[in-house]
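prediction below, plus the sequence it came from.
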Amino acid sequence: MSRLSRTHWAAITAVVLALLFAGAATMASAGGSDDSTSRTPPADSADAGFARDMSVHHQQAVEMSFVVRDRTRDDEVRRLAYDIANTQANQRGMMLGWLDLWGLPKLSADSEPMAWMGEEHAHGSGHGGHAGSPAGDGALMPGMATRADLDRLGKASGKQAEIEYLQLMIIHHNGGISMAEGCAKRCTVGPEKALAEGMVAAQRSEVELMVDLLHKRGAEVRTS
């Protein structure tokens, strides 16, 4: 099976898991069961912080994917962009749904992005490409593209747009993997931990594919 096919299956699996988890959360809330999803975690918990921050992180991936879809006619990249947009939009909707279920705000003015990762984020914030970029340039969380990055992607077309997208999305995914690994360690809500673990596996698979697609276009992975 090709890596592209594996990525398609990873994306489909992630969406199915997201829908299953969302269904479990709804049933738990309606039925008053002991499932951990029905219990409200503290607003400053890893569970709430991950749901808020990863929702923002996912939204940027969806936006970049829609940009490149309109800037190239390459079937491989357009298909990958669709998979990423579809999967992450579904996961984002589920995480925002959990915040609604818990009665917690989707944005918190009382805490900095990634505060739920504690010292681990503080120690790693200078590594991994855009993770240490100044907030003033638009990079608020690990791997997120800056405004300058997004402007450059929006102005590119054809092969150059493909390269820009793949380079940015590899950095973006690596940042997302770090965040999901943090939730897998710290989150206490069972379905959310499972979703985070699924994100790690699926995004690692997509990173492998994107590295291959970059090499096919004579380009290399960027670190910043």
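Noted; the coordinates are in hand. Residues are numbered from 1 along each chain as shown.

going by C-alpha atoms from here, please, whenever you check contacts or count neighbours.
Will do.

name the SS class of the residue nearest the centre of the chain, please.
Taking Cα atoms, centre = their mean, the centroid of the chain lies closest to H58, which sits 4.1 Å from it. For H58, the assignment made with DSSP: H, G, I helix; E, B strand; the rest coil gives helix.

tell me where this protein has helices.
Secondary structure of the chain (DSSP state H): helices located at 3-31, 46-69, 75-102, 119-124, 147-155, 158-186, 190-216.

T37 is nearest to which of those?
Judged by Cα to Cα, the one of these that comes nearest to T37 is helix 3-31, at 5.5 Å.

for stretch 171-186, buried residues please.
171-184, 186 (16 or more other Cα atoms under 10 Å).

which residues are in contact with C183?
For C183, the contacting residues are A46, D47, F50, E192, K193, A196, by Cα atoms under 8 Å, 6 or more residues apart in numbering.

list the contacts of the third one.
For F50, the residues meeting the contact criterion (Cα under 8 Å, 6+ apart) are M114, W116, M179, A180, C183.

please apply the same query to the last one.
The neighbours of A196, taking Cα under 8 Å, 6+ apart as the test, are A180, E181, C183, A184.

need these in a markdown table with distance to A14, can you?
A markdown table is the format used below for the contacts of A196 (distance: Cα to Cα, whole Å):
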| residue | distance to A14 |
| --- | --- |
| A180 | 13 |
| E181 | 16 |
| C183 | 16 |
| A184 | 16 |
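
for these, which one is nearest T146?
Using Cα to Cα, these come closest to T146 at A180, 20.7 Å.

thought that closest one was touching V200?
Yes. In terms of Cα atoms under 8 Å, A180 counts as a neighbour of V200; the distance is 6.2 Å.

ok, residues contacting stretch 204-221?
3-4, 6-7, 10, 159, 163, 166-167, 170, 173-174, 177.

pull out the buried residues from it.
For stretch 204-221, using 16+ other Cα under 10 Å, the buried residues are R204, S205, E206, V207, L209, M210, V211, D212, L213, L214, A219, V221.

and here's the other structure:
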Amino acid sequence: MSRSLWQALGAVVFALAVVAGAVTVTRAASASDARPAAAPGRASPPGDSADAGFARDMAAHHQQAVEMSFVVRDRTDDPDVRRLAYDIANTQANQRGMLLGWLDLWELPKIASPDAPPMGWLGGHRSHAGGAGAAEGLMPGMATRAQLKALGEAKGRAAEVLYLRLMTAHHKGGVTMAQGCARLCTVGAEKRLAQGMVDAQEAELNLMEGMLREREQ
């Protein structure tokens, strides 16, 4: 094989190696960007931190919103309520996946200790707002078993009104929790997610207020 041909092959191999290295670096950078970086000086937030507490509690809080939204979609044909329920279920299911994924990344339990009080991570900043669920030791805005049963049995306009009332209380509780994380959490990605929840759920609260007025007249 001629010297010029060897040189050409060598150039091709070198170029392919450069491209492969660039792809590897790009993928690593993308994966790093997707992870919620912990506060400087530590690999992950501790189990009793606001970051971990918010991730656990909001994941559970979101799960109930997803369940209620699927229930009402089967109890009414109203396109506006069904569209709202779909948006809430889709958004909060995705956010719940992120929160649980971060707990996995931090190697922390996804479920709080039975002895830990709901919202204990808020400490002295804890809100007293809890609605009907407070009597059952639930987080702010959570629906009770009796309310969930009533939603599952309601139909048509009655189901729409009950869902909007329950979700209004649920969102108000969720905003309280997310505001707490926006103040107290140390992981930047989680703080940004929490603030995004505040903004989105406050907008949905305004929307639901109008929808309730229309259906309660």
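Arrived safely. Nothing here was measured: the structure is a model prediction, and the numbers come from that model.

what range does stretch 67-86 of the second structure cover in the first structure?
Counting by TM-score structural alignment, stretch 67-86 of the second structure lines up with residues 63-82 of the first structure.

which position in the first structure aligns with A112 of the second structure?
Match for A112 of the second structure (TM-score structural alignment): S108.

now that match: how far from R147 of the first structure?
Distance of S108 of the first structure to R147 of the first structure, computed by Cα to Cα, to the nearest Å: 22 Å.

now do D75 of the first structure
27 Å.

just D47 of the first structure next, same as before
28 Å.

the more surrounded of those two?
D47 (25 against 13; other Cα atoms under 10 Å).

next, count neighbours for the closest residue to the more buried one other than its chain neighbours.
Among residues not flanking D47 of the first structure along the chain, C187 sits closest, at 4.9 Å (Cα to Cα, 6 or more residues apart in numbering). By the criterion of other Cα under 10 Å, C187 of the first structure has 23 neighbours.

what lines up against C187 of the first structure once you look at the second structure?
So C187 of the first structure corresponds to C185, using TM-score structural alignment.

pretty sure its match sits against Q195.
No. Using Cα under 8 Å, C185 of the second structure is not in contact with Q195, being 11.0 Å away.

and L162 of the second structure, what does it touch?
L162 of the second structure makes contacts with L151, as judged by Cα under 8 Å, 6+ apart.

map it onto the first structure.
Using TM-score structural alignment, L162 of the second structure sits opposite E164 in the first structure.

related to what we said a few turns ago, JSON lines for the helices of the first structure, including distance to G132 of the first structure?
Converted to JSON lines, those look like this (distance: least, Cα to Cα, whole Å):
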{"stretch": "helix 3-31", "distance to G132 of the first structure": "28"}
{"stretch": "helix 46-69", "distance to G132 of the first structure": "15"}
{"stretch": "helix 75-102", "distance to G132 of the first structure": "23"}
{"stretch": "helix 119-124", "distance to G132 of the first structure": "8"}
{"stretch": "helix 147-155", "distance to G132 of the first structure": "14"}
{"stretch": "helix 158-186", "distance to G132 of the first structure": "11"}
{"stretch": "helix 190-216", "distance to G132 of the first structure": "20"}
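
map M197 of the second structure onto the first structure.
Under TM-score structural alignment, M197 of the second structure pairs with M199 in the first structure.

surely its match is in contact with G182?
No. Using Cα under 8 Å as the test, M199 of the first structure is too far from G182 to be in contact (11.6 Å).

which of the contacts of C183 of the first structure lies closest to A24 of the first structure?
Among those, and counting by Cα to Cα, the member closest to A24 of the first structure is E192, at 11.0 Å.

burial check on the closest one, number of neighbours?
27.

for it, give its distance to I84 of the first structure.
Following Cα to Cα, the distance that separates E192 of the first structure from I84 of the first structure is 19 Å.

which residue in the first structure lines up with R215 of the second structure?
Per TM-score structural alignment, R215 of the second structure is aligned with R217.

can you check V25 of the second structure too?
V25 of the second structure maps onto nothing in the first structure, by TM-score structural alignment.

one step back: go through the helices of the first structure and name the closest to H130 of the first structure.
helix 158-186 (7.3 Å).

chain center to that closest one: distance?
Mean-position distance between helix 158-186 of the first structure and its chain equals 7 Å (Cα atoms, centre = their mean, to the nearest Å).

for stretch 76-92 of the second structure, same thing?
Taking the mean of its C-alpha atoms, stretch 76-92 of the second structure sits 17 Å from the chain's own mean (Cα atoms, centre = their mean).

which residues touch it?
62-63, 65-67, 69-70, 72-73, 155-157, 159-160.

Q160 of the first structure versus the residue nearest to M94 of the first structure when sequence neighbours are not counted, what's the distance?
Among residues not flanking M94 of the first structure along the chain, A22 sits closest, at 5.9 Å (Cα to Cα, 6+ apart). A22 of the first structure is 38 Å from Q160 of the first structure, where distance means Cα to Cα.
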